[in-house]
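Colleague: Sequence first, predicted model second:
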Amino acid sequence: MSATAALALAGCAPSTTGGGEDADASAGGSAGADTARVGIIYSETGPLAAYGEQYRAGLEAGIEHATGGTGEVDGTTIEVEYRDDAGSSDTAVAVAKDLIGQDYRILGGTVASGIAVAMAEQAAQNEVLYIAGPAATDAITGVNDYTFRSGRQSFQDVATAGAMLEDRSGKVVVFTQDNAFGQGNLAAVEAVLGSEGAEVASVLVPEDATEFTGFARQVVDEDPDLVFVAWAGATAGNMWQSLSQQDVFDSAPVVTGLADSATYAAYGSAGEQISFLSHYFPSAPDNEVNQALVDSVTEAGGTPDLFTVDGFVAGQMIVQAVAEGGDDIDAMIEALEGWEFDGPKGRTTIRASDHALVQDMFTARLVQEGETWTPEVIDTYPAEQVAPPEASGE
């Protein structure tokens, strides 16, 4: 989103400030009783910066929608401070401690699973509300009373993939990055498909790898009946090209999550061979809230995408917490636990027992129109059908 668009949106939704020592004094120190300060820690820079931009655009649209364009709840202004985690857990934790030291009682954000785990720990230690962003790791569901999520989790991805398969037996190879996100997906495949009789193997790729030929060959050598790919970041294009060159698509059906729109062309001819599970794309849901998301982000000069919805839902959750809880953390938690609301994906529930976000999921295909690839919904899987099992908690 351009700077001009960001300023235009800020004028009709929440007041916003940038990070760093030169930020306006109103973003730190004491605040009046009529201001609810929210610290958003997300990837403004780093390998997942594109996801961070989507999340921020959605967050601003969500607060705008939930407050009727005022940026206020019963006279209380929601003031958002944005800080960059640069894709680093250490940076995120340092920023979180700084904001908590300035008496910020609501924190949100991060697109990286490893960072979300670290942020959840800070939330519990300091007794502040934390609403994670697109980070998909199952580990933060039920981790503590203070941590919620505004996006889906890995189990929901895998449950959707499992719902697409008629035969759950055979050998499933998980091809993913060797990080919290990838390990979470592997664990989810083992939990969902492994429990139903599938043999689960894995090819874990170092997160900093840029050459994937050897790893793709390992997939073929495993002689799979199904390949489940979980991938995030800018190397997706090279990765898919390597899978195609090493004939992975000839060895077994390939299932993966539909990533953001920047990746559609990167699938190349393989796009027609992949079965996609989908968390969100702008034309998937058909309801008034989703239309509000699309209209708001578009009018601000942005483009709705995969993780815009997670920001939007975070905005709705922040407004609900402030509206019902004021500045009392326990009351905020109570306001969110068990809350059912209309989100961009339809009826959405925050499960009271472990804070899982129970929501619909989709399957999709990519259709080529000239030089453009466009996703189309195949099926919508109801929220309860793909809901994760209840986490045991601490």
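Modeller: Happy to help now that I have it. Residues are numbered from 1 along each chain as shown.
Colleague: CA only for contacts and neighbour counts going forward, please
Modeller: Will do.
Colleague: what about the helices in this protein?
Modeller: Assigned by DSSP state H, the chain shows helices spanning 3-10, 49-66, 89-101, 113-126, 154-163, 180-192, 213-221, 236-245, 248-251, 288-299, 308-325, 329-336.
Colleague: tell me which strands and helices the fifth one is in contact with?
Modeller: The contact analysis (3 or more CA pairs under 8 Å, 6 or more residues apart in numbering; DSSP states H and E) places helix 154-163 against helix 180-192, strand 254-257, strand 274-278, strand 361-369.
Colleague: hmm, back to that, looking at the helices of the chain, which is nearest to Thr77?
Modeller: helix 308-325 (9.7 Å; CA to CA).
Colleague: So what angle separates the directions of the closest one and helix 49-66?
Modeller: 40 degrees (axes from the mean of the first three to the mean of the last three CA atoms, to 10 degrees).
Colleague: Buried residues, stretch 319-326. List them.
Modeller: 319-326 (16 or more other CA atoms under 10 Å).
Colleague: And stretch 86-97, by the same measure?
Modeller: Of all the residues in stretch 86-97, those buried under the rule 16+ other CA under 10 Å are 86-89, 92-93, 95-97.
Colleague: do stretch 193-201 as well
Modeller: By 16+ other CA under 10 Å, the buried positions in stretch 193-201 come out as 193-194, 198-201.
Colleague: Below is structure B, check it against A:
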Amino acid sequence: MRPSNVLRRALLGAALTASLLAIPALPARAAEPIRIGELNSYKAQPAFLDPYRKGMQLAVKQINEAGGVDGRPLELVSRDDGGNPGDAIRVAEELVTREGADIIAGTFLSHVGLAVADFAKRRKVFFLAAEPLTDKLTWADGNRYTFRLRPSTYMQVAMLMPAAIGAKRKRWAIVYPNYEYGQSAAETFKTLLRAAQPDVEFVAEQATPLGKVDAGPVAQAIADAKPDAVFNVLFGPDLAKFVREANTRGTLEGTFVVSLLSGEPEYLDPLKDEAPVGWVVTGYPWYAITTPEHQAFLAAYVDAYGEPPRLGSIVGYTTIRSIAAGVAKAGGTDTEKLVDAFAGLEVDGPFGPFTYRASDHQATIGAFVGTLALRDRQGVMVAPVYVDGASVLPSDAEVRKLRPAAD
């Protein structure tokens, strides 16, 4: 069944549950808005961040129509961070000092997220990192004022481990973008797989410039190493170039592949019938999720924008819902009270309820793992399984070793 047909069918049931995610209306009163200063790499990463912005805007609209948070409306002030740490710090400072932001949120690239987290620590400003995946954000470089929403690099690699171990392949190649996120993912994969399979060999490792992959030589280098399995971390246009080159050369024929993020519609849809069938991936199969929470979100999103959501839509929407829940629990936007409120905060989102852990400030929201296939000349995830983030996170005792003197 085509995703478009699934969308139409899902909406029939979803309309009945669209109110499940609404915050109860509170008595309206004149009040100052809650200003959320949001910064992100909109120009550099539009495939993910255009839907992300729509998700944020939908959540703001729903919350404000329901009376705001304790009578205060949300006001979103967004800026582009230029995709680099220096610009991001400058923008964050402007959001706080010039725009009067009570809270800062956002960022996409891991090295940018780390820079803004350090800014939040120095300026004692609450920062909800929506998207950057590096483990340093909540562990080695974690701080009191920074929380993270998305499942981290470690979490998503751990979600793929059962498939990687179960494949019983000995000779692995790795390809990843050569910056904080890719480096972190590669090291985590090697560490976890070696622990489970001590005789594993890593026969090739291709670290490519972000957004500038030279796919031909990369595919050839992997083919020359003759691996029987590949771990891929490329995403966006880099992923598309690599997949197309590998398909043309037959580089991955008969090779088992596990891949981060490749089941997210932002990166899967552009491949169309070139989608790499058989890859085991993390992603977002919006067309296969039938829970009431997701159906409510799906109906509201399609009604607002006339198109299905992307993973970015989920992240943007849940970022705003998290901030609203945190402010409600804190009784306002005082930074120290907000930090305390987020430690152990419970939030209801399109994937169901989740928690921000007090030990490392990581949300327990999960992700879907499935296998890529073609349906009507379009890549889809089949047999997707939701993996709860809490099930792949280290214990609080382990976190104390990973997060030395963060607070």
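Modeller: Thanks, I have it. Every value quoted in this text rests on a predicted model; they were computed, and no experiment measured them.
Colleague: Now, the buried residues of stretch 193-201 of structure 1 that are in strands?
Modeller: Residues of the buried residues of stretch 193-201 of structure 1 located in strands (DSSP state E): 199-201.
Colleague: Closest one to Ser150 of structure 1 out of those, please.
Modeller: Using CA to CA, Val200 comes nearest to Ser150 of structure 1 of these, at 29.1 Å.
Colleague: Find the nearest non-adjacent residue to that closest one, please.
Modeller: Spatially, and ignoring its direct neighbours in sequence, Val200 of structure 1 is nearest to Val172 (4.9 Å; CA to CA, 6 or more residues apart in numbering).
Colleague: what sits against the one you found?
Modeller: Residues near Val172 of structure 1 by CA atoms under 8 Å, 6 or more residues apart in numbering: 198-201, 224-228.
Colleague: could those go into a markdown table alongside distance to Asp167 of structure 1?
Modeller: Output for the contacts of Val172 of structure 1, formatted as a markdown table (distance: CA to CA, whole Å):
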| residue | distance to Asp167 of structure 1 |
| --- | --- |
| Ala198 | 9 |
| Glu199 | 12 |
| Val200 | 14 |
| Ala201 | 17 |
| Pro224 | 13 |
| Asp225 | 10 |
| Leu226 | 10 |
| Val227 | 14 |
| Phe228 | 14 |
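Colleague: nearest to Gly39 of structure 1, of the helices of structure 1?
Modeller: Gly39 of structure 1 lies closest, by CA to CA, to one member of the helices of structure 1: helix 89-101, at 6.7 Å.
Colleague: In structure 2, what range does the closest one match?
Modeller: The aligned range for helix 89-101 of structure 1 in structure 2 is 85-97, by TM-score structural alignment.
Colleague: aligned partner of Phe362 of structure 1 in structure 2?
Modeller: In structure 2, Phe362 of structure 1 lands on Phe368 (TM-score structural alignment).
Colleague: my guess is that match meets Thr282, correct?
Modeller: Yes. Judged on CA atoms under 8 Å, Phe368 of structure 2 makes contact with Thr282 at a distance of 5.5 Å.
Colleague: Between these two, tell me which one has more neighbours.
Modeller: Each of Phe368 of structure 2 and Thr282 has its neighbours counted (other CA atoms under 10 Å); Thr282 has more, 28 against 23.
Colleague: For that one, give me its contacts.
Modeller: If you count contacts by CA under 8 Å, 6+ apart, Thr282 of structure 2 has them with 156, 159-160, 259-264, 367-370.
Colleague: re earlier: reformat the helices of structure 1 as JSON lines; add distance to Tyr146 of structure 1.
Modeller: Converted to JSON lines, the helices of structure 1 look like this (distance: least, CA to CA, whole Å):
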{"stretch": "helix 3-10", "distance to Tyr146 of structure 1": "28"}
{"stretch": "helix 49-66", "distance to Tyr146 of structure 1": "20"}
{"stretch": "helix 89-101", "distance to Tyr146 of structure 1": "14"}
{"stretch": "helix 113-126", "distance to Tyr146 of structure 1": "6"}
{"stretch": "helix 154-163", "distance to Tyr146 of structure 1": "20"}
{"stretch": "helix 180-192", "distance to Tyr146 of structure 1": "21"}
{"stretch": "helix 213-221", "distance to Tyr146 of structure 1": "39"}
{"stretch": "helix 236-245", "distance to Tyr146 of structure 1": "34"}
{"stretch": "helix 248-251", "distance to Tyr146 of structure 1": "43"}
{"stretch": "helix 288-299", "distance to Tyr146 of structure 1": "27"}
{"stretch": "helix 308-325", "distance to Tyr146 of structure 1": "12"}
{"stretch": "helix 329-336", "distance to Tyr146 of structure 1": "7"}
